[in-house]
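# what would the 3D arrangement of this be:
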Amino acid sequence: MENNNQLRTKANAEQFIYRLTYTEKINNTELPHTEQQLSDTFCFLFSISGRGLLILNDQKWRLKHLTLYTILPGETFMLKTEPYQKQELYLFRFQLYMLQDQNIREVSTEHARSLLNVWQFIDISSIEQIHSLLPEMTEEWKRPEAISFFRSQTLFQQLIMQLFTLHKEDICDTAHALFKTKQYIDQHSEEPLSLTSLSQMAGISASHYSELFKKHFNVSVTDYITKKRMARAKQLMAKGNAKLKDIALETGYQDPYYFSRIFKKKTGMTPSTYMKSRQRKIAAYGHSILGQLTPIHIIPYAAPLHPKWTAHDFEHHAEEIPIHLSAHRINEHAEANLRLLKETKPELIIANDHVTEEEKQVLKTICPVHFVPFTQLDWRAQFKQTAMFLNETR
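Next up, the predicted model:
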């Protein structure tokens, strides 16, 4: 069914209506691009020249000349470019629509994902008009005349046509091939994965693939596979009740003793010690709560996480926490967060005292709750009080 849906999406991609909503030429990276920003539209980022990194959600990608990067609604992105280096980057925000039953409706992110993933990291050097098309579109967008808006839309349609030409001719460079294999590892880390099979998937030799993977992602293929497997193992351990043998099998290891050795090497503790540390099913509710727990080496079972709104916590703890609550804005997704907590059935909840009275009442019906008095005590007193509630004063 999934494959049929993907084929249908690709077949209908040419029927989408593309509407440009914003253009920008980036010569020198500054705010807002130097911190994680949440995209509320589809985006194209064209890298013409310059050096640096694109951080897309929690993934880092090296910027490459004459390359297209795609960003979906709900994803976060930021740029880290080398100082004193002139950049030539173009950012285009756009919306997607489709004509269906004589009505125009917006195309969902999931519906468009397979198309935009095909264009991710694609080499645009064969588009002859690219050096004139991108700046011309940006200049037209800036002009106040109504006709300029129409011209910029027309130029954007020309750009889309050029991208479809690349897609149909199946022009795919090495960076895009690496991206696809990295995606495959993310989705199939528990399966047998070899350097040979991944390099064949990328269409290059094993030694060259290994070298390029390390260059692009700053981690070896083996270490990246191990990282994904260890993250999965930690989540399974946090859920409790699973046997070590079953966890090993579910993360891609046939031998539980070998899995144990790898786990200790990568985490500094044995699986049994780690599982013991995660026995208590604690939930963090509200902003800044993880800072009450991680200093005493407590990783909660559920917590508010987002690559933009809780960037530090997301980077360091997202893979260890099985249940991610919404961290978008205080109280904005309270109903969904509370419903998820009820389903999770934690033993204890550490909550922010800024939550509404309605939220407090619901939280108390789930399990014992400690509300951190952020407005009444300084951080030392808050921390000591939380430690006492968790019997971690030592």
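# for the rest of this, base every contact and every neighbour count on C-alpha atoms.
Fine.
# which ones are touching the residue positioned nearest the centre of the chain?
When C-alpha atoms, centre = their mean is applied to the chain, the residue found nearest the centroid is Asn57 (3.3 Å). Applying C-alpha atoms under 8 Å, 6 or more residues apart in numbering, one finds that Asn57 lies in contact with Glu75, Thr76, Phe77, Pro307.
# swap the cut-off to 10 Å and go again
36-38, 71, 74-78, 306-308, 311, 314-315 (C-alpha atoms under 10 Å, 6 or more residues apart in numbering).
# show me those that map onto strands.
Members of the contacts of Asn57 lying in strands (criterion: DSSP state E): Gln37, Leu38, Ile71, Thr76, Phe77, Met78.
# any idea how far the fifth one is from Ile124?
As defined by C-alpha to C-alpha, to the nearest Å, Phe77 lies at a distance of 21 Å from Ile124.
# another sequence for comparison is provided below:
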Amino acid sequence: MKSLDHIVHSDESLRVDQMYFRFRGAEYREGENWEMKQQLTPSYILILIKSGQGSLTIDHTTYRVRPNAVYICPSEHTFGLEADGIGAEELFLFRFDVYGEGERSARRLQWLKSEPYFLQGEVTVFPTGSLVAPCEEILDYLGCADALERFRVQYAFEQLIYTVLKNRRLIQQDSRTALEYAREYLERNYHENITIDQLARIAEISPKYFVDVFKKTYGHSAMDYLTALRMNRAKQLMARSSAKLRDIAHQIGYQDEFYFSRKFKKEVGVTPTLYMKKRRRKIAVYQAAVMGLLLPLKILPYAAPLHPKWTSYYYQTLRSDIPVHLSAYRQGEHSHADNLEALRQHPPELILSLDDISDDEKRELEQIASVYYIPSRDTSWREQLELVAEWLGETAEAAAWLRSYDHKVRLAKERLQPIVQDDSFLAIRMLKNQLFVYRNQNITEIFYGDLQMREAGISPGQMDCDVPLTVEELAQMDVDRLLLLVCQETETLQYWKGLQLTVPWQELKAVKNKSTYLISSDPWRMYAADAIDRVVDASVAMLSGDCP
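As a prediction, the model looks like this:
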């Protein structure tokens, strides 16, 4: 068992008593506020589930949350929580930073950007319920009018951290449950003939109870989980040019290839033969937007950037279909280097990339495979799609897709016109504690252009997307309907939460008429054919009231 007295992570070496945990804030969330969209956090996040069931995703790892368990997301990572909608949901959320003593002087504290191994993931708490009272105590202190009592929050929070760390050390030798062993057995042996009785024996519980508790814990039955494992592995095998259907069926646990074909079509929606036809070429896309040019051509990429926040739609729908996952976070120092290395390890036949990357990056890409560069400036999404289709010999597919899109737009306008009539619209972007008029290509070309929604009259100065807009200026515009793009990071979300409680915001015409609509970065900020198509769908859904 690894002791917490001495912590080793990467190139750092610190004792726990050399670390300082600085409390930054706390929330109690319940009911519909329990859920949180995938967001980037500048500080560490500690979540204690008091009650409720759901899924918590930290970066690429998803946990089935359980009451009385603690979940920690490191700083500069992403997290999001979805509820199952079963029972009353309650949780505590704490934000904090971690500092360590400097190498040269204990008087200098350094922010620990490289997280210690114990400050991430899931920690089971024993005895159950032992942390609820300390969490409630922190919130009580936080609401005190007396400054000294509020100062006590820091002390109470460090006691909470101590309890979590002490608990982790006590249970670290055997933190996995028998049910987790059964699930791991499925993941290792999906190609074998596995029965419920066999899994129940591994978990040391009755078959009937195993069926109930597995579905309650993981959100799906053990047999559905087994089928998903087999189908995902089949998709990976189909990416190989030499793959044969009979061999794939045998490798994933089906002796009858015809039964496998029927099962695959039921689960995936297309036959294995058609699926393999779509995978016949190993094409890598270097940016997420380029994926939106392949999908209308009915081509699945071999490698693509995927992330539960930065490319949420593609991550949710295609992550099991794409064998090689690239980093979707381009702001980091190492993202492009990691992606280049991933492509070297899994070389594609062809790479598609926008042309707005550095010359050095282009040279490195060209050493891996042939590269087609897509013009990113002064080229419309239609022109980009037609250009890619011409390169890949799919001009007929592109033409059919564009006809379908134009037909969808006509139907959308016919449906929306009686609803919105002559109402004015304005798109607003919210970042940190400021508002900006938002007029990207999707808004101007698709929402105001193709769908012919009327943009509110704004002055030339306000059209500058980098000039802040006040709520008072917004009120003077007398806008009928507002589209709101709220940046999913902590400071912005806290500002948005407070703004909704202010009188000037509540007095806005669009707010009083309940005509404000939250829009997401994906698809509204992704300029590519597939995303454009989803913008039309999203517009119809939100304005017609067909979305939740």
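# selecting buried members of the contacts of Asn57 of structure 1 in PyMOL, what would you type?
Here is the PyMOL command that selects the buried residues among those (16 or more other C-alpha atoms under 10 Å):
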select buried, resi 36+37+38+71+75+76+77+78+306+307+308+311+314+315
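# of all the contacts of Asn57 of structure 1, which comes closest to Ile366 of structure 1?
Closest approach to Ile366 of structure 1 among these (C-alpha to C-alpha): His306, at 23.9 Å.
# residues contacting that closest one?
His306 of structure 1 sits in contact with 57-58, 75-76, 312-315, 318, 324-328, where contact means C-alpha under 10 Å, 6+ apart.
# and which of those residues is nearest Val369 of structure 1?
Distance to Val369 of structure 1, by C-alpha to C-alpha, is smallest for Leu325 among those, at 16.7 Å.
# can you pull out the strands in the stretch 251-400 of structure 2?
283-285, 303-305, 324-326, 350-354, 370-374 (DSSP state E, counting those that start in this stretch).
# what span of structure 1 is the last one aligned with?
Counting by TM-score structural alignment, strand 370-374 of structure 2 pairs with residues 368-372 of structure 1.
# in the matching stretch, what's buried?
Of all the residues in stretch 368-372 of structure 1, those buried under the rule 16+ other C-alpha under 10 Å are Val369, His370, Phe371, Val372.
# distance to Leu89 of structure 1 added to these, as TSV?
Listed next are the buried residues of stretch 368-372 of structure 1 as TSV, based on distance: C-alpha to C-alpha, whole Å:
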residue	distance to Leu89 of structure 1
Val369	49
His370	48
Phe371	46
Val372	45
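# ok, those vs Thr67 of structure 1, which is closest?
Nearest member of these to Thr67 of structure 1, counting by C-alpha to C-alpha, is Val372, at 47.7 Å.
# state the distance from that closest one to Ser125 of structure 1.
55 Å.
# can I take it that Tyr69 of structure 1 is in a helix?
No - with DSSP: H, G, I helix; E, B strand; the rest coil as the criterion, Tyr69 of structure 1 is located in strand rather than a helix.
# for it, which residues are in contact?
43-47, 54, 56, 61, 63, 91, 116-117, 119-123, 176.
# from the residues you listed, which land in strands?
Counting by DSSP E, the contacts of Tyr69 of structure 1 place Cys43, Phe44, Leu45, Phe46, Ser47, Leu54, Leu56, Trp61, Leu91, Ile122, Asp123 in strands.
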